[in-house]
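>>> model this:
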Amino acid sequence: LEQIEKVPLAPLAADLLSALTDDRRHQKLFDEFTRVVGRFLNDEQALATMREKIREELPSLFNLFRADAYLLKKIVASAGSLLDEVRADPDHPMRAEFDRFALGFIERLRTSKQYARRAEKLKRDFLGRPEVRALAGDAWASLRLFIEQDVNAPRSTIREHLANMFVEAGKHLAADAQIRADMNQGFVVALASFVESQKSGVSTFIADQVKRWDLAQLTRLIETNIGKDLQYIRFNGMIIGGLAGLALYTAERLFLVN
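Reported below is the predicted structural model:
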């Protein structure tokens, strides 16, 4: 929760909503909203509740000749007809109005200091509730217990999913040369940057390790492990050097005689 508290909520919400508006996916939510409202308007119990509210708010006018029921039916019929028109027409003016509302709200979330303050207050109030903190602690404990039990099980679900994921990733890499080239280039850039930033530290580490070596012990280890090979190399070098010298001497004498 401490890490969540550090994340600015308003820009994050703006980015999420902006992604939702790609390809007009927010219009699908609008369609679903109109369906929910339509079902509500066709619910007799909901209409009865609305009629009671009308009687309470305007008793003298709408109780006359049971006008409340008549007007409510007319309002419901008109609203239902309007919602049907909106769902059937992709270019309906209400859709354009919803577009303007959604894009304007996203922009205010991204730029408005007032919206940012409200979002941060909402986040603090939500995360500060004891039940939320208790739920987060229980969820983390349950997740950790599940992972520990699963990875130690003979047939681990996590291991199986990871294995399948890596196999699929390998297939995609094998089939797409462009992805391989992009990944190779990315690794080269990342490694070059890492080496550049760490080369002084690596040099210091190697120098410190060399300073700690016991030269006498190191010499004994070399003689013990590869001493015979060194003697063989020295012996062969002596023979080859002698033969080379003899060949040069012979060539020189022949040149002088001629």
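>>> C-alpha only now, for contacts and for neighbours.
Will do.
>>> which residues in the stretch 151-258 of the chain form helices?
Using DSSP state H, counting those that start in this stretch, the helices of the stretch 151-258 of the chain run over residues 157-175, 177-211, 215-257.
>>> can I get those in CSV with mean neighbour count?
Output for those, formatted as CSV (neighbours: other C-alpha atoms under 10 Å):
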stretch, mean neighbour count
helix 157-175, 12
helix 177-211, 11
helix 215-257, 11
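>>> distance to residue 72 added to the ones you listed, as a markdown table?
Formatted as a markdown table, the helices of the stretch 151-258 of the chain follow (distance: least, C-alpha to C-alpha, whole Å):
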| stretch | distance to residue 72 |
| --- | --- |
| helix 157-175 | 56 |
| helix 177-211 | 62 |
| helix 215-257 | 99 |
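>>> out of those, which gets nearest to residue 61?
helix 157-175 (66.7 Å; C-alpha to C-alpha).
>>> so how far is residue 172 from the nearest residue to residue 174 once chain neighbours are set aside?
Excluding the flanking residues, the one nearest residue 174 by C-alpha to C-alpha, 6 or more residues apart in numbering is residue 180, at 7.9 Å. Distance check for residue 180 against residue 172: by C-alpha to C-alpha, to the nearest Å, it reads 9 Å.
>>> run this one through as well so I can compare:
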Amino acid sequence: MPDRARTMRRIATGLLVLMATVFLVAHRYQGLHPAVGYVMAFAEAAMVGALADWFAVTALFRRPLGLPIPHTAIIPTNKDRIADTMAAFLRAHFLTPQVVARRMGQMNVARAAGDFLANPDRRGTLGVRAGAAELLAEVLESLDPERMGEQVRAGLKAQADRLEVSPLIGQVLQAAIADRKHLPLIDAAIRWAGITLEANEPMVRAMIHERANALLRWTGLDERLANSVLDGLYRLLAEMLVDPDHPVRGKVQEGLEKLAHDLVHDPAMRARVEGIKHEILNSPAVGAWWQGVWERLRRHLIDTARRPDGVLAGQLGGAIAELGQALQNDPRLQWQINRFVRRSTVGIANRYGDQLVRLVSETVKRWDAVTITERVESAVGRDLQFIRINGTIVGGLVGLAIHAIDLGLR
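Purely as a prediction, here's the structure:
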């Protein structure tokens, strides 16, 4: 029992002892003055009221003086019935769909959440942000990296398997050609070809020398042939680069347009592209590459989340603040969220109300008699001691009134 309840019990008991002492003193000196009779009557009735209320209060929790008096120790003796009654009361008056809906209808849960989240200076909001970042870090650390990476890869692969990439590539290529955005790519390819040819010029000359016959090599014409071939290639690439209407560029343009058309409309081309896609997705090399990418991404996310003022924490904070502002300022969003919360809560009360009250009932039933007595007495014990004090005072006043009436009737 808490100290305050224990103090009130001592006061009530002390008041009873005081009334008994007053009664004994008044009884001894009752002939000294007529007023002593009033004092004795007050003290006598006060003792009766105090003892009656002490018995009533004590009988709730235990047997008075340990005597097996019927209808005492009411709470420990009837704890199972009390548990069932409490559960039935909760079910009938608090967990009905009508009560829950009426109560939830008076609450703007979305607005309250928005007020909480929109203020970035609140310690609670900072705690939400830090907690979310720490939770993300702990989840990423607790997962098996290889297994998680494989699951992510399998999920991406399943999505890619369902996506036919050939028409998508063809449509992107058609749009690029229509907007002439492919021209810089052609120019880049021509420059790359020129740089590659220049870097591999010795290999080209060696190939021409090897394929020339002995007469050309003996006369030295193979070197002139190699020079002519290389010069012709350099000249062709230069002309293609500076002349937008060069015939070779036109052939490249036609080839790209046909490729874009076939990617969208040619079943054979689409099947070949899908086959290449499946080969790439199922390649062990791609799997190993993805595992490395995933591990680097995972470690980066963990390190970023663990930094309180890092980018991820700031992004989480900004996202939380934006969500709070949206909940504050968007009545339609508030209405939708409040309706969802209300329907969900009513559904929980309707579907799981019996299980909730059964949990209350079974929990109370599992308590032993001493536990339930202590918990109830600790909750209401102080008020019950006031009953004893009030009973003492009221009893004394009633005794005083009866004594006065008795003297008046004589």
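>>> please state their TM-score.
With the length set by TM-score structural alignment, normalised by the length of the first structure, the two chains reach a TM-score of 0.57; 189 aligned residues with a C-alpha RMSD of 4.0 Å.
>>> so for residue 148 of the first structure, which of the helices of the stretch 151-258 of the first structure sits nearest?
Between residue 148 of the first structure and the helices of the stretch 151-258 of the first structure, the tightest spacing by C-alpha to C-alpha is seen for helix 157-175, at 10.3 Å.
>>> angle of that closest one against helix 177-211?
110 degrees (axes from the mean of the first three to the mean of the last three C-alpha atoms, to 10 degrees).
>>> now for helix 157-175 of the first structure, which elements pack on it?
helix 130-151, helix 177-211 (3 or more C-alpha pairs under 8 Å, 6 or more residues apart in numbering; DSSP states H and E).
>>> dump these into CSV; add distance to residue 118 of the first structure as well.
Listed next are those as CSV, based on distance: least, C-alpha to C-alpha, whole Å:
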stretch, distance to residue 118 of the first structure
helix 130-151, 19
helix 177-211, 40
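>>> to residue 101 of the first structure, which of the ones you listed lies closest?
helix 130-151 (31.6 Å).
>>> what's the mean deviation for that closest one versus the second structure?
With mean C-alpha distance after the TM-score superposition for the first structure, helix 130-151 of the first structure departs from the second structure by a mean of 2.1 Å once superposed.
>>> can you check which part of the second structure that helix sits on?
Per TM-score structural alignment, the counterpart of helix 130-151 of the first structure in the second structure is residues 284-305.
>>> what residues of the matching stretch count as buried?
Within stretch 284-305 of the second structure, the residues scored as buried using 16 or more other C-alpha atoms under 10 Å are 287, 290-291, 294, 298, 301-302, 304-305.
>>> likewise stretch 399-410 of the second structure?
Across stretch 399-410 of the second structure, burial judged by 16+ other C-alpha under 10 Å covers 399-400, 402-403.
>>> which one of the residues you listed is nearest residue 343 of the second structure?
For these, the nearest to residue 343 of the second structure is residue 399 (60.1 Å; C-alpha to C-alpha).
>>> please name the nearest non-neighbouring residue to that closest one.
Distance criterion C-alpha to C-alpha, 6+ apart; nearest residue to residue 399 of the second structure, sequence neighbours excluded, is residue 45 at 4.8 Å.
>>> who's in contact with the one you found?
Neighbouring residues of residue 45 of the second structure by C-alpha atoms under 8 Å, 6 or more residues apart in numbering: 392, 395-400.
>>> please identify which helix or strand holds residue 150 of the second structure.
Element membership for residue 150 of the second structure, per DSSP states H and E: helix 145-162.
>>> could you say what helices and strands that helix packs with?
On a contact count with 3+ C-alpha pairs under 8 Å, 6+ apart, helix 145-162 of the second structure meets helix 284-306.
>>> who touches residue 145 of the first structure in this structure?
Residue 145 of the first structure touches nothing, counting by C-alpha under 8 Å, 6+ apart.
>>> how about the spatially most central residue of the second structure, secondary structure?
Centroid-nearest residue in the second structure, with C-alpha atoms, centre = their mean: residue 132, separated by 8.4 Å. Three-state call for residue 132 of the second structure (DSSP: H, G, I helix; E, B strand; the rest coil): helix.
>>> ok, it to residue 308 of the second structure distance?
Taken as C-alpha to C-alpha, the span from residue 132 of the second structure to residue 308 of the second structure is 11 Å.
>>> to residue 14 of the first structure, which of the helices of the stretch 151-258 of the first structure lies closest?
That would be, of these and by C-alpha to C-alpha, helix 177-211, which comes in at 29.6 Å.
>>> how far out from the middle of the chain is that closest one?
A distance of 25 Å separates the C-alpha centroid of helix 177-211 of the first structure from that of its chain, computed with C-alpha atoms, centre = their mean, to the nearest Å.
>>> determine the set of other helices and strands touching that helix.
Under the contact definition 3+ C-alpha pairs under 8 Å, 6+ apart, helix 177-211 of the first structure sits against helix 157-175.
>>> change it to 7 Å
In terms of contacts (3 or more C-alpha pairs under 7 Å, 6 or more residues apart in numbering; DSSP states H and E), helix 177-211 of the first structure is not packed against any helix or strand.
>>> contacts only, for residue 212 of the second structure.
Contacts for residue 212 of the second structure (C-alpha atoms under 7 Å, 6 or more residues apart in numbering) come out as residue 222.
>>> swap the cut-off to 10 Å and go again
Residue 212 of the second structure makes contacts with 206, 221-223, 225-226, as judged by C-alpha atoms under 10 Å, 6 or more residues apart in numbering.
>>> and for residue 169 of the first structure?
So residue 169 of the first structure contacts 163, 175 (C-alpha under 10 Å, 6+ apart).
>>> cool, residue 118 of the first structure as well?
Contacts of residue 118 of the first structure by C-alpha under 10 Å, 6+ apart are 9-10, 109, 124.
>>> tell me the two of the residues you listed that are most distant?
Greatest spacing in those, by C-alpha to C-alpha: 109 and 124 (17.1 Å).
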